[in-house]
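Undergrad: pasting the sequence and the predicted coordinates here, then a few questions.
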Amino acid sequence: MAQAAVRILSSGWEFKCETDERWLPVSQVPSNVHTELLQHGLIPDPFKDTNELEVSWVAERTWCYRTRFVTPSEGRVQGSRTDLVFEGLDTFATARLNGKVVLESDNMFVEYRVDIGKLLAGGAENTLEITFEPARQRGLELVKAHPEHDFIVHQTEVSRGPVRKAQYHWGWDWGPILLTCGPWKPVRLESYVSRIEDIRVDYEVHKNRGVPTILEATIHAHVLGPAAELEVDLLFPGGHAVSLKGRNDTPAEPSWKYSSTKLSIEDPDLWWPRGYGPQNLCELRVRTIGGPGSTLLAEEHQKIGFRKVELVQEEDKFGRSFYFRINGVDVFSGGSCWIPADSFLPQITPERYRDWIQLLADGNQNMIRVWGGGIYEPDVFYTACDELGILVWQDFMFACASYPTYPDFLTSITTEARQNIRRLRHHPSIILWCGNNEDYQLVERYNLEYNFATDKDPQSWLKSTFPARYIYEHLLPTLTHTESPSTPYHPSSPWGNGTSTTLKVDPTVGDIHQWDLWNGEAKPWQALAQMGGRFVSEFGMMGYPHTATLEAFLTDPAERYAGSRTLDFHNKAVVHERRMLAYVGENFGLARAASGGGGGGLAAFAHLTQVMQADALAAGYKAWRRDWGREGARGCGGVLVWQLNDCWPVVSWAVVDYYLVKKPAFYAIKRAMAPLAVGVTRKFHDWTARPADELWRRNTGHVDSRKMLTDIEFDVWVASSRLEAMKGKVVVRFVSVKTGEEVRGRIEEDIEVQPNGCTEVLMGYKFDWGKATVAEPEHFVIQAALLLGGTQVSSDTSWPDPIKYLDFPDRGVAVKDLGQGLVEVSAEKPVKGFVFSEKQGMKLSDNGFDLVPGDEPKLVQVENGGAELGWTFVGR
């Protein structure tokens, strides 16, 4: 027998409810029961209207899948072995082969491999049947079986705590309750004599300024079954190759391990994040050879990249830093948090995964955080990140709960973590393993036992009221340091190095989740500059998707209005009705929301939420990227918006909806994260309240809103991710909202843009009406533009707050079709929040922008837009 014979069992499956007699055909495996029921017309589409409620019964039933296959001829070869491999079963599953139980599984994240050679029916047909029990019911049974644990679970009911299943299936504040089951990953047969079970490359990159970079690497392989020798080829970009061979002195042994001698390569081609260098990848090929004629028994390939990652946490004048240094270069991490892209995971095609990561890259983002309530994503996700230079912050799958630590649970999650670290560790894009999402917040909320400074005994943690500390500060770091030593580990997100754990956001240490925007105190988004930290790994603002998406899930035209029963059902955030109306009302006014752009109604309200979301997120990215500072004085190391995507059509914090249709906020981030980005912001006055002082003792509404016109102070700066200094010019203009004319002379500053940091241009600049060219003070837009060699490369605008006090008659907007998908947009007077209506399949180079007369016309490339392209803006 030569190489292993692999057969994917993807077709010929049937399914049924356990109590039914009739089996129904399955479209294909991977599968889950909801999509199969939907294909047969047995349930309504859970993503539309309130149908989520109509399908809740599915999660209460036991479901069965079965298929038949002929015994592979390769499995009858002397000395061979045939395995049945389940890459992922969701979740409590019992597998029977020819009526005999071969597997009982309870962890969705674990791959199971079963030797079935002795159970195969000769040359006859075999029957494989898998029974899936209800996850919620089993979870409640586990809670009852372990009274020694206080199961504290946020966002959902308690049954998810002891269940190793994607946690978002229980519903979240952006997702539905759809407790799926089924063979969610491939099922396959493998017949082989020899198998390469594991490959590992340990390496160090010695990179210092002025000294040649040295790569030292050791290659390990674990081989099962007989093999006389093992061949290893490492192919570098440009054709350079390294070949190694190792012999097995006892080739009849069932298992042997190989380690190469340490390689030493001078000036290797390193892997770099997007925007900092090329994404050099090597091909690693491993083969086992044995038997007469040097027979090839097994072969495995991996794409790997070499990079040096440091999580820099040093004491400084701000507290303790938190940022990433890649190959010796400080990197500001601007990106997004990622949730699973579908409630029904088998529906996500490899092409859809690649489209998501390409979209991220096109938006000038360089990091994605895989959130701990979802899944360890498939290889195609990380491969796309490798190829496009997207850094990956990888959470382990724990979120918003106090997890148990009884022995069976610890055994299961140990297998889960080790398998997934080994599967993913070769991806250079993964630059951080993180223990969980927000689990330490329960420590403070419920006063759980936790003494970071003095209690360093992991065994004592298991006996405390917060036993999960054992998982995050002992089990997982031990595994990651052993299995993936070149990648840092972080116990939690957020995490303040034991000093903050962090309901109380500590801006001086660790990473923070800044939810005093929208949640918590629901502060104005204009205050974000004062709400940063050393690394903001979550913050967000809600915004509606475009009208086409809304109409896709609101099938009843009578429900297509803001605040309808169905629309509220498709927003899972607590008190979203109050928060959305409050933010829209204080910024734009409710009268404008009711009667504004696109003829009023739902479209008008949706547009204002989009502009509000874009303004808020732009403010955060601009301010915190400004705080990146410069080498030796790094303030903020990164910003990750919650969230990039949705798992179903919904109103949420996502900047791109379920159908990959981008909201205006996506483009706002794209502009703020450009390699060279000018920023301008004016001092914010909260016109809704007078801050408390010693006399008033509390906030009141006694404010003088006339100061909007008289107390004007602003900053201008330039952020750069370029690694070299650049000479340029910043031009600042002051343009009347009413007339479109400039109200005073321009400010022009010749500057040298500092590399990889922020260059301050104007700080605390006070606007003087004595230098104005108009008789009376009036509202104006501040526009800052960055020019290099006379060419404008970036611009930014600052409007008076709040927008609801401004009037927008007769804007003189012109939209011209220049042909070949190129559209020119201009205006005679300043325009706030110009938005093209987008739909699935449409691609725009820019959207959701402001227009300022006298500026260069806005050119937008539109693909698949056609004659249906519509638009609106604030006040239309």
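TA: That came through fine. Everything numeric in this text was worked out from a predicted model, so none of it was measured. Residues are numbered from 1 along each chain as shown.

Undergrad: can we go C-alpha only for contacts and neighbour counts from here?
TA: Will do.

Undergrad: between the two ends of stretch 288-302, what distance do you get?
TA: One end of stretch 288-302 sits 15 Å from the other (C-alpha to C-alpha, to the nearest Å).

Undergrad: got the buried residues for that stretch?
TA: For stretch 288-302, the neighbour count (16 or more other C-alpha atoms under 10 Å) marks 288, 289, 290, 296, 297, 298, 299 as buried.

Undergrad: also stretch 377-390?
TA: For stretch 377-390, using 16+ other C-alpha under 10 Å, the buried residues are 377, 381, 382, 383, 384, 385, 386, 387, 388, 389, 390.

Undergrad: before we move on, back to that, dump the buried residues of stretch 288-302 to TSV, plus distance to residue 361 and secondary structure.
TA: Formatted as TSV, the buried residues of stretch 288-302 follow (distance: C-alpha to C-alpha, whole Å; DSSP: H, G, I helix; E, B strand; the rest coil):
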residue	distance to residue 361	secondary structure
288	38	strand
289	41	strand
290	45	strand
296	40	strand
297	40	strand
298	36	strand
299	33	strand
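
Undergrad: farthest pair in these?
TA: Farthest-apart pair in the buried residues of stretch 288-302 is 290 and 299; separation 12.3 Å (C-alpha to C-alpha).

Undergrad: got the buried residues of stretch 377-390 as CSV, with distance to residue 639 columns?
TA: What follows is the buried residues of stretch 377-390, written out as CSV (distance: C-alpha to C-alpha, whole Å):
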residue, distance to residue 639
377, 22
381, 21
382, 20
383, 23
384, 21
385, 18
386, 20
387, 22
388, 19
389, 17
390, 14
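
Undergrad: alongside the first one, take a look at this:
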Amino acid sequence: MKATNIYRTIMAATFSLYACTSQTAPQQSFLLRDNWAIQSSKDTREGGDLISTSAFKPEKWYPATVPSTVFGTLVENKVFPDPYFGTNVQTIPGYIARRAGEIPDDSPFKTSWWYRTIFELPADFRSRNTWIKFHSINYKANIWLNGHMIADTMTVEGAYRLYNFNITQFALAGKENCLAIEIFPPKGNDLTITWVDWNPTPPDRGMGIWYDITVSSTGPVAIDNPKVVTKLNLPLTDKATLTISAEISNSTDKKVKGILKGTIEGISFSQEVILDPKEARQVTFDPGNFSQLVISDPKLWWPHTVGPQNLYDLNLSFEVKGNVSDSEKIRFGIREISSWMNDFDKKHTRVFQVNGKNIVIKGGGYVEDMMLRPSDKRIDTDIQYAKHMGLNALRMEAPRGSDYLFDKCDEEGILLIVGWCCCSSWEQWKRWTPDVEIIAQKSWRDQILRLRNHPSVFNWLLGSDN
């Protein structure tokens, strides 16, 4: 993706599912954050078919929460000292002195580690499809549920991949369910989480579940990856056209007819959709056929140094025989980014415009906690620091911020420069094998789908310095 492109996307919000009510049964989603335990496979003889059942009794496992890394959990359990104090990090077994170095053979993080939890599934999931979404696992994993493997390392590979598995045949509605995940650390030229010179390399190289796991239910048809693209009538800004799309999938063995409906404030639109068995399709509402998607005098989204951060809510639902099968809600902003190369003081420089106005990008680098511990409070504080310094942008060291971070930057008017981490395997293209290339392509696609609706995200770099 070259920076010479004119970006016309906009918007903002999380792709996570939210609780709502249909006419027959409630669609629900919940996060698996608590009641976890971890242990090294070196100290666990049993396999996933037993560990992922209630018959298995985890003894001497370490209590954990998710998101977390293995190293972060062990620090939390006082197994290792606080790596931020003095030179403690150098005393931890498996300390990696060299940037992006390999995990030593005698390190406790050289082998795979198990994450395990037990959770109860609502009884009303029984008549619906049950899904589990992983975002994200570092680096490879075997995933087991109730004694059954639902995915292995041939599928689950890459620190920035997103996965959504249909677990209906293995899930136990109205009962306790056991989920066990065997996670393998990155090695060699893996496209993993790297810190370069921002932090010491953690001894586990970020191994773990670094973001949320969501369990949800849908009817026969699911909605995924909603998208809003906006276009202004520049150089004026008194009219905007919206193009709205979403991926619709039929999980049944029968043909399904339904209606995809959408609302944006007082605007509504819909179209009938017929899906063949197991068919997945992108459905689009374009302003040429839906005149209500031509907005007069739109409320625009601006960086905080220029204007207000106006945001809209898009609600989508798919109804089958009058019952809501699935629904999605995203938040977006109407704005248009343009850029081109120009010469200033004999230097070839990129110029950016927001909604037709020139803007000087004044930003700073931003990186998360070394152990990837989530903290909304820290994000709030960091953004206020940036605004206090007069900054209007942050450069992310890879796209690993929480949804809260991106949502908050939408609300606060902070532009985000996102991309892969420089000075790492992400830029060592000549060393990539065909398998690594596939992981790179899938990672890129997943993260673009995740972030493309955020008005704050205005640029994507192949390497964060390039």
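TA: Received, thanks. For clarity, every value in this text was computed on a predicted model and none was experimentally measured.

Undergrad: about what we covered before: using JSON lines, lay out the buried residues of stretch 288-302 of the first structure together with distance to residue 59 of the first structure.
TA: Listed next are those as JSON lines, based on distance: C-alpha to C-alpha, whole Å:
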{"residue": "288", "distance to residue 59 of the first structure": "45"}
{"residue": "289", "distance to residue 59 of the first structure": "49"}
{"residue": "290", "distance to residue 59 of the first structure": "50"}
{"residue": "296", "distance to residue 59 of the first structure": "47"}
{"residue": "297", "distance to residue 59 of the first structure": "44"}
{"residue": "298", "distance to residue 59 of the first structure": "41"}
{"residue": "299", "distance to residue 59 of the first structure": "41"}
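
Undergrad: so the closest residue in space to residue 313 of the second structure that isn't next to it in sequence, which of the three states?
TA: Once flanking residues are discounted, residue 313 of the second structure sits nearest to residue 331: 4.5 Å by C-alpha to C-alpha, 6 or more residues apart in numbering. Under DSSP: H, G, I helix; E, B strand; the rest coil, residue 331 of the second structure falls in the strand class.

Undergrad: give me the neighbour count for residue 437 of the second structure.
TA: If you count neighbours by other C-alpha atoms under 10 Å, residue 437 of the second structure ends up with 14.

Undergrad: now check it against the first structure: what is it aligned to?
TA: Mapped onto the first structure by TM-score structural alignment, residue 437 of the second structure lines up with residue 410.

Undergrad: pull out the buried positions in the host helix or strand of that match.
TA: According to DSSP states H and E, residue 410 of the first structure maps onto helix 407-424. Residues of helix 407-424 of the first structure classed as buried by neighbour count (16+ other C-alpha under 10 Å): 409, 410, 412, 413, 416, 417, 418, 420, 421, 423, 424.

Undergrad: matching residues in the second structure for the helix or strand just after that helix?
TA: Using DSSP H and E, the helix or strand that follows helix 407-424 of the first structure in sequence is strand 430-434. Under TM-score structural alignment, the match for strand 430-434 of the first structure in the second structure covers residues 457-461.

Undergrad: so how far is residue 219 of the second structure from the residue lying closest to residue 466 of the second structure once chain neighbours are set aside?
TA: In this structure, residue 466 of the second structure finds its nearest non-sequential neighbour in residue 422, 7.6 Å apart by C-alpha to C-alpha, 6+ apart. Residue 422 of the second structure is 43 Å from residue 219 of the second structure, where distance means C-alpha to C-alpha.

Undergrad: give me the more crowded residue out of these two.
TA: Neighbour totals were compared for residue 422 of the second structure and residue 219, and residue 219 leads with 25 against 20 (other C-alpha under 10 Å).

Undergrad: need the contact list for that one.
TA: 128, 129, 324, 325, 326 (C-alpha atoms under 8 Å, 6 or more residues apart in numbering).

Undergrad: translate the third one into the numbering of the first structure.
TA: Alignment note: residue 324 of the second structure maps to residue 296 in the first structure; criterion TM-score structural alignment.

Undergrad: distance of the nearest residue to its match once chain neighbours are set aside from residue 244 of the first structure?
TA: Residue nearest to residue 296 of the first structure in three dimensions, not counting chain neighbours: residue 289, with 4.8 Å by C-alpha to C-alpha, 6+ apart. In this view, residue 289 of the first structure and residue 244 of the first structure are 13 Å apart by C-alpha to C-alpha.

Undergrad: what's the overlap in contacts for the two?
TA: residue 231.

Undergrad: circling back to that earlier point, can you lay out the contacts of residue 219 of the second structure as a markdown table showing distance to residue 361 of the second structure?
TA: Shown next, in a markdown table, are the contacts of residue 219 of the second structure (distance: C-alpha to C-alpha, whole Å):
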| residue | distance to residue 361 of the second structure |
| --- | --- |
| 128 | 48 |
| 129 | 46 |
| 324 | 44 |
| 325 | 44 |
| 326 | 40 |
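
Undergrad: pick out the most distant pair among these.
TA: 129 and 324 (13.0 Å).

Undergrad: can you map out the helices along the stretch 51-200 of the first structure?
TA: 51-54, 135-145 (DSSP state H, counting those that start in this stretch).

Undergrad: and among those helices, the most buried is which?
TA: helix 135-145 (a mean of 17; mean count of other C-alpha atoms under 10 Å).

Undergrad: now for that helix, which elements pack on it?
TA: Helix 135-145 of the first structure makes packing contacts with no helix or strand when contacts are defined by 3 or more C-alpha pairs under 8 Å, 6 or more residues apart in numbering; DSSP states H and E.

Undergrad: before we move on, the earlier item: nearest to residue 241 of the second structure, of the contacts of residue 219 of the second structure?
TA: For those, the nearest to residue 241 of the second structure is residue 326 (26.0 Å; C-alpha to C-alpha).

Undergrad: how long is stretch 243-263 of the second structure end to end?
TA: 13 Å.

Undergrad: what's in contact with it?
TA: With contact meaning C-alpha under 8 Å, 6+ apart, stretch 243-263 of the second structure is reached by 220-230, 268-287, 293, 314-321.

Undergrad: recalculate using a threshold of 7 Å.
TA: With C-alpha atoms under 7 Å, 6 or more residues apart in numbering as the test, stretch 243-263 of the second structure has contacts from 220-230, 268-287, 314-321.

Undergrad: now the residues you listed: which count as buried?
TA: 220-230, 273, 275-276, 279-280, 283-287, 314-320.

Undergrad: how about the strands in the stretch 201-350 of the second structure?
TA: All strands of the stretch 201-350 of the second structure, identified by DSSP state E, counting those that start in this stretch, fall at 208-209, 213-218, 221-232, 239-250, 256-264, 267-275, 280-285, 294-296, 312-320, 323-332, 337-344, 347-354.
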